[in-house]
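Colleague: Fold the following for me, if possible:
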Amino acid sequence: MSERWARAMLTAYRWAGAALYPVIGGYIVWRVSKGKEDRARRHERYGYAAAPRPPGPLIWMHAASVGETMAVLGLIEHFLSSGINVVLTTGTVTSARVAAERLGDRVTHQYVPLDLKPAISRFLNHWKPDLAIIAESEIWPMTILELGARRVPQVLVNGRMSDRSFERWSKRPSLAEALFENLAHVVAQSEVDGERFRRLGARPVTVSGNLKVDTLRPPVDEQVLAAMRRAIGGRKTWAAVSTHAGEEEIAADVHCMLRRRYPDLLTIIVPRHPERAADLKAAFEARGLKVALRSNAEALTPETDILLGDTIGEMGLYLRLTEIAFVGRSLVGEGGQNPLEPAMLDTAVLSGPNVQNFRDAYRRLIERGGAKLIRDGQMLAGAVNLLLREDKFRSRMIAAGRATVEDMSGALPRTLAALEPFIHPLIVKSRLEGGNGGPRKA
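Modeller: Next up is the predicted model:
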């Protein structure tokens, strides 16, 4: 693919987006009907601002979903303490809730505008960011091009490039270079990710490690935790977290198999998408299982088979109720989910083999003995059984996972060091202007 052809493709993308803009409303309405958009704030997806721009320097920070939002909290806290305003965009309703819970009105939250020129231009015309920081793997062509045209520095932090994305971009090297050359810096999670970005034309690229390791331990309401621990008592527990469709049924199968050996077993299932909880509860009850739905504050009784965790922001609670966690999107589907959060909360980590998106974290955990890969439901049942039965083996896995997470820390200061050339001028600007005007609530 020639450079001229790549430029033509990007121009075609720009005009196609402009043509689709007037009819995109139907798509947004459909997402609202599915609970994927906030009805009251859907105008933000078209670039309309819900708050005035605060005076002084401003960083546009984008984090796609909950995990990315949690990962950049440390960066945001640093920017705020330095007198720099932040407008944080996310793409999901759940991440918006997390942002509100963890940051309150200290930042302005907006839903990320659609990657269409009218929406992006409207957003940028209003917010006029001095710097754009994108988390992990959010590569939106129109957004990158519009920021580049306005000479706004763009930095990708906690950068990750999955096998599938790298293969797709590698087939279009000129197109990749035409986009990635707009990035002023890429701060990658691992050496593998860094080398992939370099091969696609990004310069410069540094490696920081995973920001999620430096995130504060997931919070918990200590009173709720104590009450639930009292309700559970001495029962055996294990958890299947961040599960995707099909994996909840596997977890229920495991529960039924192990209940013969452990009659008091409690299985905790936390689906990645909580809106599926009602259907899951009905399916479990059809199998004769007794289910407590967390969102309804249903009491845990000695007869409860499954605690269905369908609340937002309570992963810290669920993981503290057990010492064994299967991490989903790894038996059904592919890519995996982040195992570092369970490891830092003292659980032995189990996962299916499809962990491409978190290969480096799993490699480190497995090498130290903090995680184990299983290939199917039968093997998962065997692994959970072993961990329930062998206290010393479980304790060794937990200690190894904790040590691995501790060794992987340090990504936040390394990322801040890479950002310093971009941040320092904004700090100076803020001081010269007498400090910022304070964040505004959306």
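Colleague: Please make it C-alpha for all contacts and neighbour counts, starting now.
Modeller: OK.
Colleague: all strands of the stretch 251-400 of the chain, in order?
Modeller: Ranges of strands in the stretch 251-400 of the chain, per DSSP state E, counting those that start in this stretch, are 266-271, 291-293, 306-308, 324-327, 348-351, 371-373.
Colleague: would JSON lines of the ones you listed with mean neighbour count and distance to residue 74 be doable?
Modeller: Formatted as JSON lines, those follow (neighbours: other C-alpha atoms under 10 Å; distance: least, C-alpha to C-alpha, whole Å):
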{"stretch": "strand 266-271", "mean neighbour count": "25", "distance to residue 74": "26"}
{"stretch": "strand 291-293", "mean neighbour count": "20", "distance to residue 74": "32"}
{"stretch": "strand 306-308", "mean neighbour count": "24", "distance to residue 74": "30"}
{"stretch": "strand 324-327", "mean neighbour count": "27", "distance to residue 74": "24"}
{"stretch": "strand 348-351", "mean neighbour count": "27", "distance to residue 74": "25"}
{"stretch": "strand 371-373", "mean neighbour count": "22", "distance to residue 74": "26"}
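Colleague: okay, these in CSV with distance to residue 66 next?
Modeller: Output for those, formatted as CSV (distance: least, C-alpha to C-alpha, whole Å):
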stretch, distance to residue 66
strand 266-271, 14
strand 291-293, 21
strand 306-308, 19
strand 324-327, 16
strand 348-351, 20
strand 371-373, 23
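Colleague: Proceed likewise with the subsequent sequence, for comparison:
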Amino acid sequence: MVVIYYFLALFLWLFGAIFLLILSLKQKYKISIPARFFLYKNPSFKPARVHFHACSFGEIRALKPLFDEFDDKAISVITKTGFDEAIKICENVRFLPFEIFLPFWLKKSKILVIFEAELWLMLVFMAKFKGAKVILVNARISDRSYKRYLKFSFFYKRIFKYIDTVYVQSEIDKSRLEKLGANNIIVSGNIKSANTPSPTKIYEKPNGRLVVLASTHKGEEKLLLDGLELAESDRLVVAPRHPERFDEVAEILLNFSKINNYEFAKFSKSGNFKTKITLLDTLGELVNLYAISDVVVLGGSFVPGVGGHNPVEIAVFNNALISGEYIHNQKALYALVSNVYFAKFNEISSLLKNDLKKCKVTHKADLKMIINEIGKA
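Modeller: Next up is the predicted model:
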């Protein structure tokens, strides 16, 4: 099956190469696509005992407690934001190439550690072929995607044949992965609950209440700002999830500020949150903002299709937390946080008029088992 899969992947690459080149002209993909699909400026790793693989920025942040335990490591990623975050942790960082390149690109390691749903057949097969142990950590299958996984269970059973240990977030995930062919499954909780981020900078908290619209996606800013009523002493900060949307969101906030006669500034220019409306247009500052915030409205949850974002990063700072109802990808994490206010976009103003309880993390994952297994490999 692996040989058939490889040639199918090769055919798809040959067929889609021209489209990938066109797509790489977009700012979002101009580095990641050439690196992954054409190996442009993406040589093999330097040899390392532990190879970690995760997808993007959020996953790299979540794995940091594991990264910090091991010096002899390599990290592969999928996205540019993931790469930028990983390179802060170690120099041995690469984009994971498309499947057809892995047989000659992948370096031998003692253990391959895959995060969540990064299930690439050629990656696990070649890692085993080169003598590595393979473990999957923080594995989960959402309610929404479970049926899709079942339709291709024959494929996932082949993948799990090459995975030695699977650490899952919950008993439900364990049951679902067993049906997909996973073996040696251990319920270890959600790694993201064990990662308690610390501020990298301490900013002066502005007078009054600081309200944050965090990790917002396309369409959410207009929904959340429409009819939003701020108290006279409130300060509002909007932090879009994706940096390529900074200019788009700046226009939205500028119009909102003009209509309401509010002062508006970009954080990249002001360096503070003292104006009535601020756009957080700098990466890596959201945790610093959470540290001085009073209320966080967590995006990715007010429009269908995203599935929510990590509420634990907010709860460790004991802010009041307001979320939308579309959290299907983050249910396990939300279950670990108390005092979350779930609301529709047009209910935010009403909630802000109340004295909201602070959210808290109620349970944290124990990483000792995973750290021990990696260390023994």
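Colleague: Quick one: closest of the strands of the stretch 251-400 of structure 1 to residue 394 of structure 1.
Modeller: Closest approach to residue 394 of structure 1 among the strands of the stretch 251-400 of structure 1 is made by strand 348-351 (6.4 Å; C-alpha to C-alpha).
Colleague: Can you give the contact residues for that closest one?
Modeller: Residues outside strand 348-351 of structure 1 that contact it (C-alpha atoms under 8 Å, 6 or more residues apart in numbering) are 323-328, 330-331, 339, 342-343, 370-374, 380, 383, 394-395, 397-398, 401.
Colleague: With stretch 224-244 of structure 2 instead?
Modeller: Against stretch 224-244 of structure 2 from outside (C-alpha under 8 Å, 6+ apart): 27-28, 206-217, 246, 249, 256, 273-283, 286, 345-346, 348-349, 352.
Colleague: so how far does the helix or strand where residue 211 of structure 2 lies sit from its counterpart in structure 1?
Modeller: Using DSSP states H and E, residue 211 of structure 2 sits in strand 210-216. Once fitted to structure 1, strand 210-216 of structure 2 is off its aligned match by 1.2 Å on average (mean C-alpha distance after the TM-score superposition for structure 1).
Colleague: residue range for that strand in structure 1?
Modeller: Aligned using TM-score structural alignment, strand 210-216 of structure 2 spans residues 237-243 in structure 1.
Colleague: so what does the strand holding residue 211 of structure 2 touch, helix or strand wise?
Modeller: strand 235-240, strand 295-298 (3 or more C-alpha pairs under 8 Å, 6 or more residues apart in numbering; DSSP states H and E).
Colleague: Of all those, which one is nearest residue 135 of structure 2?
Modeller: strand 295-298 (31.4 Å).
Colleague: which residues of structure 1 does that closest one align to?
Modeller: Alignment of strand 295-298 of structure 2 against structure 1: residues 324-327, by TM-score structural alignment.
Colleague: mean distance, that stretch to its aligned residues in structure 2?
Modeller: In the superposition against structure 2, stretch 324-327 of structure 1 averages 1.1 Å from its aligned positions (mean C-alpha distance after the TM-score superposition for structure 1).
Colleague: Need the contact partners of that stretch.
Modeller: Counting by C-alpha under 8 Å, 6+ apart, residues outside stretch 324-327 of structure 1 touching it are 237-243, 319, 336-339, 342, 347-352, 384, 387.
Colleague: Stretch 176-187 of structure 2 too?
Modeller: Residues contacting stretch 176-187 of structure 2 (C-alpha under 8 Å, 6+ apart): 141, 146, 149-150, 153-154, 156-158, 160-161, 163-171, 174.
Colleague: What range does it cover in structure 1?
Modeller: The aligned range for stretch 176-187 of structure 2 is 196-207, by TM-score structural alignment.
Colleague: from the chain's centre, how far out does that stretch sit?
Modeller: From the chain centre to the centre of stretch 196-207 of structure 1 is a distance of 22 Å (C-alpha atoms, centre = their mean, to the nearest Å).
Colleague: Next, the distance between the ends of stretch 55-68 of structure 1.
Modeller: End-to-end distance for stretch 55-68 of structure 1, by C-alpha to C-alpha, to the nearest Å: 27 Å.
Colleague: Please identify the buried residues of that stretch?
Modeller: The neighbour-count check on stretch 55-68 of structure 1 (16 or more other C-alpha atoms under 10 Å) flags 56-68 as buried.
Colleague: Farthest pair within those residues?
Modeller: Farthest apart among these - using C-alpha to C-alpha - are 56 and 67, which lie 28.8 Å from each other.
Colleague: The helix or strand where residue 373 of structure 2 lies - contacts with which helices or strands?
Modeller: Per DSSP H and E: residue 373 of structure 2 is located in helix 368-376. Helices and strands touching helix 368-376 of structure 2, by 3+ C-alpha pairs under 8 Å, 6+ apart: there are none.
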